[in-house]
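[1] Starting from these lines, generate the structure:
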Amino acid sequence: GLGAIQPASKTALLAAIAKERQTELFAEYGHRFFDLKRTGRIDEVMNTVAPGKPATWQSYMSNWPIPPNDILSNPNLTPNPGYPQ
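    Below you'll find the model as predicted:
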């Protein structure tokens, strides 16, 4: 029952796919987060969306923290930038 799309360009097609994924995969295992991260749009979107939550967003948050027990267990690991040592 979905209408056909007639993208005018590759950019328009990718935008339509991204919008459809945003709608269809809402709240499903972080698909939106990973789509934004993979396409390099996470800062652009999160800087717009976070203030309305209200929340804060900083670029380092796109990488999750390494659990402290993992860092203690492996001296070769260091925390991701932005997270406490």
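
[2] CA only for contacts and neighbour counts going forward, please
    Noted.

[3] Look through this structure and tell me its longest helix.
    The longest helix of the chain (DSSP state H) is helix 10-24.

[4] tell me which strands and helices it is in contact with?
    Helices and strands touching helix 10-24, as assessed by 3 or more C-alpha pairs under 8 Å, 6 or more residues apart in numbering; DSSP states H and E, comprise helix 31-39.

[5] Proceed likewise with the subsequent sequence, for comparison:
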Amino acid sequence: MPYEGEDAGRLTVGGELNQLAANVAIGRSMGGVHWRTDYSEAVRLGEEIASAILREVTDTTLEDAHFTLSRFDGTTITI
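    Next up is the predicted model:
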């Protein structure tokens, strides 16, 4: 059964994945496992790693694939 809540038109897979990552990091900060700065730096590092992997995959395959992604800071990148 499809979700039909009032925010159904605004939900995206990327948005939900970002929210999940943020919830995990915030929970670990609240639990005293990490500092808040660990979260903000880990997000930047994760974005760079994911972007590099996608660039490598698109450069080494015969597919004509393009990815447009929204970063945590709101900017978009196309690979």
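
[6] Tell me how the two chains score on TM-score.
    The TM-score (TM-score structural alignment, normalised by the length of the second structure) is 0.30; 33 aligned residues with a C-alpha RMSD of 2.8 Å.

[7] ok so, going back, just the buried residues of the longest helix of the first structure, please?
    Neighbour counts over helix 10-24 of the first structure (16 or more other C-alpha atoms under 10 Å) mark Ala18, Gln22 as buried.

[8] Can you name the next helix or strand after the longest helix anywhere in the second structure?
    Longest helix in the second structure, counting residues (DSSP H): helix 36-60. Next helix or strand after helix 36-60 of the second structure toward the C-terminus (DSSP states H and E): strand 68-70.

[9] circling back to that earlier point, check which residues of the longest helix of the second structure are buried.
    Those buried within helix 36-60 of the second structure under the rule 16+ other C-alpha under 10 Å are Tyr39, Val43, Glu47, Ser51, Leu54, Thr58.

[10] which non-adjacent residue is nearest Gly14 of the second structure?
    Sequence neighbours aside, Ser70 is the residue nearest to Gly14 of the second structure in space, at 7.9 Å (criterion: C-alpha to C-alpha, 6 or more residues apart in numbering).
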